[in-house]
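Asks: Sequence plus the predicted model coming up.
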Amino acid sequence: MFNSNNRSTKGESKSIMPSSNVNIIGSGTSIQGDIVCEGDIRIDGQVNGLVSTKAKIVVGPEGEITGDLVCQSADILGRVTGIIKVEELLFLKANALVKGDVYTAHFEMEPTAKFNGRCYMEPDEAPAAGSREVNNGRSFVKEEAATGEEA
């Protein structure tokens, strides 16, 4: 496995690590800030901020996100408070709890999942990620806040 014959000649280096691009935020980990990545991401800890990827987001049963999610597809088993923008399929599993508006092309949810918010099936019309302002503890989309309408 760690054979020294894996060294490359001519200065090129070969990776002995798998080529998959999966990011994991483990249980017991707390992140304050935005996460932007290219590959899949699984969150079993806590994140307070934007989570954005061009791939899939999985929020594990113990995972908790306070902030916006932007991705290609998502499976939610834990808690999310914020705007969720998914280009393809958003799937809320059994014990999921989502508080916030959802913009997605396809939406599936198991009977025991909880969803409090509005669902828009035109993800291209979603507000830009992180464009919310907080006013007296309530979130508003900047574009709509100017007109006085709540998001």
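Replies: Received, thanks. All figures in this text were calculated on a predicted structure; none of them were measured in a lab.
Asks: from here on, contacts and neighbour counts on C-alpha atoms
Replies: Fine.
Asks: ok, now how distant is the most centrally placed residue in the chain from Ile35?
Replies: What sits nearest the mean C-alpha location of the chain, by Cα atoms, centre = their mean, is Leu69, with 3.7 Å. In this structure, Leu69 and Ile35 are 10 Å apart, going by Cα to Cα, to the nearest Å.
Asks: Show me whatever sits in contact with both of these two.
Replies: 50-52 (Cα atoms under 8 Å, 6 or more residues apart in numbering).
Asks: Pull the contacting residues for Leu89.
Replies: For Leu89, counting by Cα under 8 Å, 6+ apart, the contacting residues are 72-74, 104-108.
Asks: Specify the local secondary structure of Glu144.
Replies: Following DSSP: H, G, I helix; E, B strand; the rest coil, the label given to Glu144 is helix.
Asks: since we're on it, how many residues are nearby?
Replies: 13 (other Cα atoms under 10 Å).
Asks: A further structure is provided below for comparison with the first:
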Amino acid sequence: MFKQEKTKLAVENSKEQNKISQGTKITGDIEAKGCFRIDGCVEGKVTTPGKVVIGKAGSVTGELSCENADIEGNFNGKLKISGTLSLRSTAVIEGEAVVARLAVEPGATFNATCTMRGGVKAIHNERGERERQKQEQSA
């Protein structure tokens, strides 16, 4: 019974949001279980299974790995987003992005190489399966 209570506490903590306020600069790697809002400056690697929001005044230089990201500020480095990357009109992105889905508002600056993962693989697999079935039927 004690283990179950501990597990519930860990799940509840992962829903809490971490915040890096404007005027704060962090250099180094950050790993968290909850979501993040960054209005300050981060230089390093940020890793979380949740969502990351980079506000208008926020800046990240390095690597960002998360489920979803909503960017209004600046990012320079490598993005690894397992879900949706949303770029607001004030966003400035430079570097490399690996995402499942991408949403870009008019006015956003996106100077990055982008690789789409996730749903695209399923489409390729379906096409490959259809072609293989056609070949088997014609043989």
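Replies: That came through, no problem. This one's a predicted model, so the numbers in the text were calculated from it and none came from an experiment.
Asks: Just the TM-score for the two chains, thanks.
Replies: Between these two chains, after superposing, the TM-score reads 0.74 (TM-score structural alignment, normalised by the length of structure 2); 107 aligned residues with a Cα RMSD of 1.6 Å.
Asks: ok, back up a step: I'd like to know which of the shared contacts of Leu69 and Ile35 of structure 1 are part of strands.
Replies: 51-52 (DSSP state E).
Asks: Need the counterpart of Val104 of structure 2 in structure 1.
Replies: By TM-score structural alignment, Val104 of structure 2 lines up with Met109 in structure 1.
Asks: Would you quantify the distance from Pro123 of structure 1 to Ala96 of structure 1?
Replies: Distance from Pro123 of structure 1 to Ala96 of structure 1, by Cα to Cα: 21 Å.
Asks: Could you check which of the two is surrounded by more residues?
Replies: Taking neighbours as other Cα under 10 Å, Pro123 of structure 1 and Ala96 compare with Ala96 leading, 24 against 18.
Asks: Next up, the contacts around the equivalent of the more buried one over in structure 2.
Replies: In structure 2, the residue paired with Ala96 of structure 1 is Ala91, using TM-score structural alignment. By Cα under 8 Å, 6+ apart, Ala91 of structure 2 lies in contact with 56, 71-75, 108-110.
Asks: Secondary structure for those - can I get that in TSV?
Replies: Listed next are the contacts of Ala91 of structure 2 as TSV, based on three-state DSSP:
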residue	secondary structure
Lys56	coil
Ile71	strand
Glu72	coil
Gly73	coil
Asn74	strand
Phe75	strand
Ala108	coil
Thr109	strand
Phe110	strand
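Asks: quick one: which of those has the most company?
Replies: Result: Ile71 is most packed of these (other Cα under 10 Å), 27 neighbours.
Asks: didn't the match of Val104 of structure 2 look like it was pressed against Lys93?
Replies: Yes: contact status for Met109 of structure 1 versus Lys93: in contact at 6.1 Å, counting by Cα atoms under 8 Å.
Asks: Looking at these two, which is more packed in?
Replies: Higher neighbour count among Met109 of structure 1 and Lys93: Lys93, with 21 against 16, using other Cα under 10 Å.
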